[in-house]
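> Sharing a model prediction with you, sequence too.
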Amino acid sequence: MAFILFEGLLFIFWNYFLEKGCYQKTKDAYIAAHVVRIASKVSGYIETLLAQDNWEVKKGELLVKIDSRDYMARVAVADAIRKLAQTEWLRIRQLSVINALSAFNYDLALATNVMTRSILRLESLSLGYTNIYSPIEGKITARSIEEGEYVSEGQYLLSIISGNHYWIIGNFKENQLENIHPGQQAKVRIDAYPKKWFRARVDSVQRGTKGAFSPYPLEDLSLNYVKTTQRIPVKILFDDSQKFDASNIGPWMTATVQVKTKDCKAVYILSVIYSFITLVVFIILFKIIKKNIFKNSHPTTTF
């Protein structure tokens, strides 16, 4: 019974040791998602706030309503100017039929009519921007505004995480990329769910290192005596066939990734063979050590 248990332990050891060569692993990985940052195109006081943290919203749902009274007044003024310009344009056009005015006055009236129409259109757009709608379906996060607060043009208001579509960015070392290709099977373990491995696959490999597109200056490798290993981002998609609760998963949550780069069918056979050989070696060594101990414990006496 002890030999069977010891053989099982040896099999587990060799299987774990040999299977490591079939995978490329990294703990430098995180979850990514489509995140839309919402900002205001006009300034004003927030009249109504219909968005709260972690709320689910639909596409086209009203999120924020900015006080529109100033913009309604601007539209009224622009419309009055447009009507005046249009009336003047109609009068000038009638006079142009009998050649009672110069070409310059005709062109000036025409340009004024077109300009006032454009101004009215711009003011109408500004009035429409006082209502901020959700451009996608998702969950609200990082809200930084309150009802009654004054917001400026271009000011950040909140973010929306798109639906339940997430993927993994695994940063692998340069020397790990030789056998990593799109389409390979992978396993992902999210730190928030440490007991579960999720099925995934490699989607693509970024052409360039992790720091190549950073806004900060890159490290000057020519000044280092020790060469620094760079990291290459690899995009990994979850398997759509598996179902799991993604309600608590969000961007920048850390994860561990294993990419299967080799066929591991022979690993189990080699594990059995190596574990058997190891067991035989242990038995032989045990017998040799036991024999030597027995000899040393019964010394021969001479007369």
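On my side now, so go ahead. Numbering: from 1, shown residues only.
> Going by C-alpha atoms from here, please, whenever you check contacts or count neighbours.
Fine.
> Packing partners of the helix or strand that contains Leu125?
Assigned by DSSP states H and E, Leu125 belongs to helix 103-128. Here helix 103-128 touches helix 69-97, going by 3 or more Cα pairs under 8 Å, 6 or more residues apart in numbering; DSSP states H and E.
> Next up, a structure to set beside the first:
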Amino acid sequence: MEQQAPKKTKPKMLIIILLIVIIIAGTGSYYWISSKAYETTDNAQVDGNIIPVRSSVTAYLNEIRFRDNQQVKKGDTLIVFNTIALKAKLEQAQAALENAKADVSVSDIRAIASFQNAQSSLQNAQSGQQDILATKANLDKAKQELERTNNLLKIKAATQEQFETATAALQVAQANYTQAVNKQASSYSNSLGQETSAKAVKGQISVAQAVVKQKMAELALAEEDFSHAYITAPFDGIVTKRSVSQGQYISAGQTLCAVIDNHHLWISANLKETQLDKIKPNQSVQIRLDAFPELKLTGKVESYLGATGARFSLLPPDNATGNFIKITQRFPIRISIDGEQPTALYPGLSAFLKIKVQ
């Protein structure tokens, strides 16, 4: 009986071993098939917009209205500059603009007066033509009278005194005619001068109008500077990295702080180039963060960067140098996060991704 017991247990052992083999094979097959359906990487991190806040004006810093790492809303006032000098520049620009507009009005009035003077001078010149005609008629009459008196004198029908009187009348008529001609020429010359002066004054209007445009631009710049005396948050987020103090003299372009947009985040992943043929836009992604293992997030493949990460490095590798060593390149992709994002997410957190490719 003792020799037959092992024979009875042998089929049971075979069945158990067979079951174990089947379980192992099934589990292995399951994980093998599952691995084919996903691409994974741990070279990923949470990313977001981090905006440096810079000064647009040169002024003293009057007030800082935030604490480092404080949550702020879009439009909240962060920093207030001293506005005395900025307001003075604004008022100075406004006064300069008003003065330039007044110059345009004065130039308009001068141009109108100049053209009126030119018209008056032209009318005087035209009226001088009538004087020329009248004196010419008197001159012709005096010539005829002198000729008639001379003929009468020859036949003793006129006296020498009458002849001398006719001669003097002719001379006076000739002088009046010459004076009328010269006066008309002077009037025409004066008219041309008045017209040229009027055109010059009209040209000054264009200059004055250009000055007005310049002063308007200076006023716009002054208004822009004055509006930047109050720096506000560009979006909801966290303000941090304050690098200035109250009362400090700030130059235009100087960095004041940084604002982190922690409400619109995404995942930046660096996949191996051998994985790219399976990765397509809109593929679903499972996201796990090292900082919060219990937090389950999902997302979608959004876009490719367009070049390998090495192309964007400070010193990109050059394969033509002769010391080429082939290594697998990393290709950055952007992954959006589904649904409402938790407030606990911050740019820079490490992430593990499973991208469903089948």
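Alright, I've got the coordinates. This one's a predicted model, so the numbers in the text were calculated from it and none came from an experiment.
> Now the TM-score, please.
The TM-score (TM-score structural alignment, normalised by the length of structure 1) is 0.76; 258 aligned residues with a Cα RMSD of 2.7 Å.
> Pull out the buried positions in the helix holding Leu125 of structure 1.
109-110, 112-113, 116-117, 119-120, 123-124, 126-128 (16 or more other Cα atoms under 10 Å).
> could you dump those residues to a markdown table with distance to Leu177 of structure 1?
As requested, those are exported to a markdown table (distance: Cα to Cα, whole Å):
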| residue | distance to Leu177 of structure 1 |
| --- | --- |
| Ala109 | 68 |
| Leu110 | 66 |
| Thr112 | 64 |
| Asn113 | 64 |
| Thr116 | 61 |
| Arg117 | 59 |
| Ile119 | 57 |
| Leu120 | 58 |
| Glu123 | 55 |
| Ser124 | 54 |
| Ser126 | 51 |
| Leu127 | 53 |
| Gly128 | 50 |
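> Tell me where structure 1 has helices.
Along structure 1, counting by DSSP state H, helices occupy 2-19, 69-97, 103-128, 265-297.
> and the third one, how far out from the chain's middle?
Read that as helix 103-128 of structure 1. What separates the centre of helix 103-128 of structure 1 from the centre of its chain is 45 Å, taken as Cα atoms, centre = their mean, to the nearest Å.
> what's the burial count for Phe312 of structure 2?
As a burial measure, Phe312 of structure 2 scores 9 neighbours (other Cα atoms under 10 Å).
> scratch that, Gly211 of structure 1
Neighbour tally, Gly211 of structure 1, other Cα under 10 Å: 15.
> same thing with Glu195 of structure 2?
20.
> Can you classify it by secondary structure?
Here Glu195 of structure 2 is recorded as helix under DSSP: H, G, I helix; E, B strand; the rest coil.
> Tell me if I'm right that it and Ala118 touch.
Yes: between Glu195 of structure 2 and Ala118 there is a contact under Cα atoms under 8 Å: 5.1 Å.
> Quick check: Lys183 of structure 2 is in a helix.
Yes: counting by three-state DSSP, one finds Lys183 of structure 2 located in a helix.
> ok, it - contacts?
When contacts are counted by Cα atoms under 8 Å, 6 or more residues apart in numbering, Lys183 of structure 2 touches Gly128.
> Aligned to it, what sits in structure 1?
Using TM-score structural alignment as the criterion, Lys183 of structure 2 has no counterpart in structure 1.
> before we move on, what about Asp76 of structure 2?
Per TM-score structural alignment, Asp76 of structure 2 is aligned with Glu61.
> isn't that match right up against Ser134?
Yes: under the contact definition of Cα under 8 Å, Glu61 of structure 1 touches Ser134, with a separation of 5.3 Å.
> The two - which one has more neighbours?
For Glu61 of structure 1 and Ser134, the more surrounded residue by other Cα under 10 Å is Ser134, and the numbers stand at 20 against 15.
> Surely that one touches Lys65?
No: in this structure Ser134 of structure 1 lies outside contact range of Lys65 using Cα under 8 Å: 12.0 Å.
> closest one to Gln258 of structure 1 among the helices of structure 1?
Closest to Gln258 of structure 1 of the helices of structure 1 is helix 2-19 (Cα to Cα; 11.4 Å).
> Next, the buried residues of the closest one.
Residues of helix 2-19 of structure 1 classed as buried: Glu7, Leu10, Phe11, Trp14, Asn15, Leu18, Glu19 (neighbour count, 16+ other Cα under 10 Å).
> Taking helix 265-297 as reference, get the angle to it.
Put simply, helix 2-19 of structure 1 runs at 130 degrees to helix 265-297, going by axes from the mean of the first three to the mean of the last three Cα atoms, to 10 degrees.
> What is the aligned counterpart of Val36 of structure 1 in structure 2?
So Val36 of structure 1 corresponds to Ile51, using TM-score structural alignment.
> Can you name the residues that contact that match?
By Cα under 8 Å, 6+ apart, the contact list for Ile51 of structure 2 reads Ala258, Val259, Ile260.
> Correct me if wrong: the first one contacts Val244.
No: here Ala258 of structure 2 does not reach Val244: they are 11.6 Å apart, not a contact under Cα under 8 Å.
> Give me the more crowded residue out of those two.
A direct count of neighbours by other Cα under 10 Å for Ala258 of structure 2 and Val244 places Ala258 higher, at 20 against 15.
> For the residue mapped onto the more buried one from structure 1, which residues are in contact?
Aligned against structure 1 by TM-score structural alignment, Ala258 of structure 2 finds its counterpart in Ser159. Applying Cα under 8 Å, 6+ apart, we find Ser159 of structure 1 in contact with Val35, Val36, Arg37, Ile38, Ile140, Thr141, Ala142, Arg143.
> Quick check: Ser159 of structure 1 vs Pro135 of structure 1, distance?
In this view, Ser159 of structure 1 and Pro135 of structure 1 are 11 Å apart by Cα to Cα, to the nearest Å.
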